[in-house]
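>>> next one to model:
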Amino acid sequence: MAQFFKAQKRNNKTTRLPVLDIAVDTVDHHGKGICLTHKPIIVVANAVPGELYKIQITEQKQRVWFAKIVKVLKANEHRSAPFCQHYNECGGCSQQDFSASYQYQVKQDALEVFLRKNLDDSVFPPSVSFNDVLPYDDTVRTSIATDPKASKTPAIAYRRKARLSIDSRQASKVKIGYRAKQSNKIIDINVCPILDTPIQEPLFALTQVLKTLPIVKMLGHMTVLSDKQRQQVCLHLTKAPDYSALTQLKEATREIDLELTLELPESYEKSSPKSLVSLSNLVDAKANLAKCQKLNASFSICDDGETNIMLSPNHFIQVNAKVNIDMLKTAKQWLSLTKNDTLVDLFAGLGNFSLHFANDVKQCIAAEGVAEMVELGKQNAALNGLINVLFKHVDLSDVDAFKELNIPENSTFIIDPARQGALELMQVFSKLKPKRILYVSCNPISFARDINCLDEKYQIKQIKALDMFPFTEHIEMMALLERV
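Sure thing, here's the model as predicted:
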């Protein structure tokens, strides 16, 4: 007898997730508030202890619920009004509701709790702790120039490099800005207080002009670079512009006080790879790329007043100059390098550590996995007159590749890997037996994993939190490990 499939009736009723009044007990290393008294625990974004919230549960799992704040029922004394008009929709900052000093302390405490839980006391002794409180001036809530010699600095206006996206699908509603919170939607912004102060006015004058020009349809995004003396914006083109479009752009931006560079697509005169050029030079060359000088590194930074580092818009740098300077000073103090030392800088990049410490050591070996950055690192060494820095292109995940570096035993190592950490390097350390390892990390999870995989016995002697991105949940760190 034939049987026919009969579809079951769908239940169109949607389950309403609970709305609760709660307080959180702690903050985790991701910057999320955790309510431990509820079973299961509840994770609440942007929540801190000492406040009472009305929350909406957004997701329920067996062992953990996730929620968002609907209303703050009781605020603590550190809560303050956001200083940016785009805060509620822009995804750039996530924690402008509190003072920078309070956020730093909360993030530092959460980081220490995580590391204590995941590292043995023999590795992270109780006698070693985070005891540094960043001297933020929380009274400064607008982007104004401040005295560089002041004992305290504002947390705002810290970012010297940023990427702005462009949505030009509707000619009458061009949007230039950052992504929205938890979305790919672009929020059109006309102010950004976290950007370096000198770049703010010319940048937003530029974005307003771009919205009126046909060339905006050819732009994918823009990169902003700012230093004490120079401000630069690189426009990344997805289509090849003609001479008239370039001329129009130059004329329209003539009065805007910043340097304009272009990253041309491969389709531009069949250039491969993409070419970086000055807008002014390309127009002067009548848009003929063959007659226009291509740029390798078109910008420079000088954090210590002595060491110049050249870079292009596509190269990685520490975006927070103030924290980078503090990190370099701390590293110099901890390491106490001498002319008898060999310094090995892994994930060296453009030479942030290598170039700054080269004059303190006998030899510096700078290993980097990106060939382009190695070549620019060599140029930076020559620019600063440093003859004892050896930049090498090395696959840092290949243990055997380190043999060609001829690293002496008892060398001092600095490693500054990406978020995934440097697990493979732990095998290298077990063979080379470094005297000291300065580990700079943007991910405490991979840091703890790596340290636990060290074969040799190393112990944390110094540790410090780095607030590279104030007003966000992110926290970075540096730790000095010595062989015991």
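>>> every contact and neighbour count from this point should use C-alpha atoms.
Will do.
>>> any idea how far Tyr87 is from Glu266?
Using CA to CA, to the nearest Å, Glu266 is found at 37 Å from Tyr87.
>>> to compare with the earlier structure, here is another sequence to fold:
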Amino acid sequence: MKFFQQPGRARQRPQKPIAVTVEGMTHDLRGIARHEGKPLFIDNALPGERVMVRVDRTHGRYLEGYAARIDEASSERRIPRCEHSERCGGCSLQYLDELAQPGHKQQAVLDQLERIARLKPQRVEPPLTSPAFGYRTRARLAVYFHRKQKQLLVGFREARSRQVIHLNQCPVLAPELESLIQPLQQLLLEMDARDRVSHLELLQGEDGPAVLFRHLQELSGEDLHRLQRFAENHLQQLYLQPGDSASVHCFWQRGEDSQLRYSLPRYSLSLAYQPLDFTQVNPVVNEAMVTQAMAWLAPQPGELVLDLFCGLGNFSLPAAKGGANVIGVEGSAAMVQRALENARTAGVDDISFHALDLTQPGQLQAICEPGVDKVILDPPRAGATEVVAEICQLGPGSILYVSCDPATLARDAAQLRDRGYSLERLCTMDMFPQTGHIESMALFVRSGH
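Prediction:
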């Protein structure tokens, strides 16, 4: 059986491999076994496999390692489609059958809910899925120019390392973005500032692809001409970022509109955004997620819906189009402004947006009183522990929680249970096929409601 290359800095510290049988999977979809009485978390390993592991990190209570050889393979193991999969940190699960990935992710969420919160949902719905490749509509690529070797590297970081993987392909990217990789590498090689570009943002908008260049010095006139020629041949928009996020500006655009947009066709919505704004990378799963959220929450005319961490209005606008009165809250004032503009463009009136830091106490009391009917909660990976108590004080009949981390969902679910809410429905969303990232949606209903 093939030996696999060990990722990251551990490749410089080879150790004698140990033989283990993989007992199961962790919440981040690594294999788990035991060695000398300690849990061993294993990259590139599937349940039931017999593997040879190189331990590369030793902690007080557990170990971490990499399956350098597979002696007995799982029936779910597959040959990765991408030539960079063994080293690249962008995808971590290409060795797992794409049809099996959603089931493992669902089980990881259920395990975390049981282990941390002692909770089982009353109903578990089928996972929301998309094509396993060609789904990703945005990505950040690192750029590194080795001055002595005159070598340019453009790609993702290596797993467990800052080293840049030079990409020849990336099949999880939308085809329009994957086709830009090699032309962008050639463009950067020709630029005077090839060693002063730190990264690229690749974005697939409604109208076509766009690229943002983050550069660390002023670009020469010739470089600007090179960028314009490239954009005319390949792009819908080209953005430059010479400093912090406030410095982002559109350098070139095709036509009059410099805005990027993504759509929610079911709701006849087109949402404008800027390159560094948060948007979901998988449009198929995003629309399915929004559609299911609206079906579960069922916002009605006259109801007051509170949408926390609302971003550009991904959930707020569909809820308002259903007739509800919606209050959206987001930490970024710039995002709030764009959400307001999206509402105006969509002709949605019964909606307001507020820029508030929800990690600070007492924020919600400033914008609403008890009597909120329903809440949409879509927090970052850290979860929403700071705001759960305030939400419950408002007395909503139901809370729709959209999570990107099973552990923080389970932690917050325990708080909601202790405040009188039951976990009625759960669904996972495979927003990031081929990776260990897990998104889920949970509906909590107030007892007796």
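>>> what's the TM-score for these two chains?
The TM-score (TM-score structural alignment, normalised by the length of the second structure) is 0.89; 431 aligned residues with a CA RMSD of 2.4 Å.
>>> and the equivalent of Gly208 of the second structure over in the first structure, how many neighbours does it have?
Using TM-score structural alignment, the partner of Gly208 of the second structure in the first structure is Arg230. As a burial measure, Arg230 of the first structure scores 15 neighbours (other CA atoms under 10 Å).
>>> go ahead and confirm Arg230 of the first structure touches Leu258.
Yes: with contacts counted by CA atoms under 8 Å, Arg230 of the first structure reaches Leu258, the gap being 7.4 Å.
>>> what strand or helix carries the counterpart of Arg69 of the second structure in the first structure?
Matched by TM-score structural alignment, Arg69 of the second structure corresponds to Lys71 in the first structure. If you go by DSSP states H and E, Lys71 of the first structure is part of strand 64-74.
>>> give me the helices and strands touching that strand, please.
strand 41-45, strand 52-60 (3 or more CA pairs under 8 Å, 6 or more residues apart in numbering; DSSP states H and E).
>>> make CSV from these and add distance to Cys302 of the first structure and mean neighbour count to it.
Converted to CSV, these look like this (distance: least, CA to CA, whole Å; neighbours: other CA atoms under 10 Å):
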stretch, distance to Cys302 of the first structure, mean neighbour count
strand 41-45, 37, 22
strand 52-60, 45, 18
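>>> of these, which approaches Leu396 of the first structure most closely?
Closest to Leu396 of the first structure of those is strand 41-45 (CA to CA; 35.5 Å).
>>> where does that closest one end up in the second structure?
Using TM-score structural alignment, strand 41-45 of the first structure corresponds to residues 39-43 of the second structure.
>>> quick one: that stretch to chain centroid distance?
In terms of CA atoms, centre = their mean, to the nearest Å, the centre of stretch 39-43 of the second structure is set 23 Å apart from its chain centre.
>>> give me the mean deviation of it from the first structure.
Superposed on the first structure, stretch 39-43 of the second structure shows a mean distance to its aligned partners of 1.9 Å (mean CA distance after the TM-score superposition for the first structure).
>>> assumed Leu317 of the second structure was part of a helix.
Yes: counting by DSSP: H, G, I helix; E, B strand; the rest coil, Leu317 of the second structure falls inside a helix.
>>> near it, how many residues? Count them for me, please.
Neighbour tally, Leu317 of the second structure, other CA under 10 Å: 28.
>>> which other residues reach stretch 182-189 of the first structure?
For stretch 182-189 of the first structure, contacts defined as CA atoms under 8 Å, 6 or more residues apart in numbering pick out 86, 89-91, 165-167, 174-180.
>>> among those residues, which are in strands?
Ser165, Ile166, Asp167, Lys175, Ile176, Gly177, Tyr178, Arg179 (DSSP state E).
>>> all strands of the stretch 251-400 of the first structure, in order?
Under the criterion DSSP state E, counting those that start in this stretch, the stretch 251-400 of the first structure contains strands at 259-264, 275-278, 299-301, 309-311, 342-346, 363-368, 389-393.
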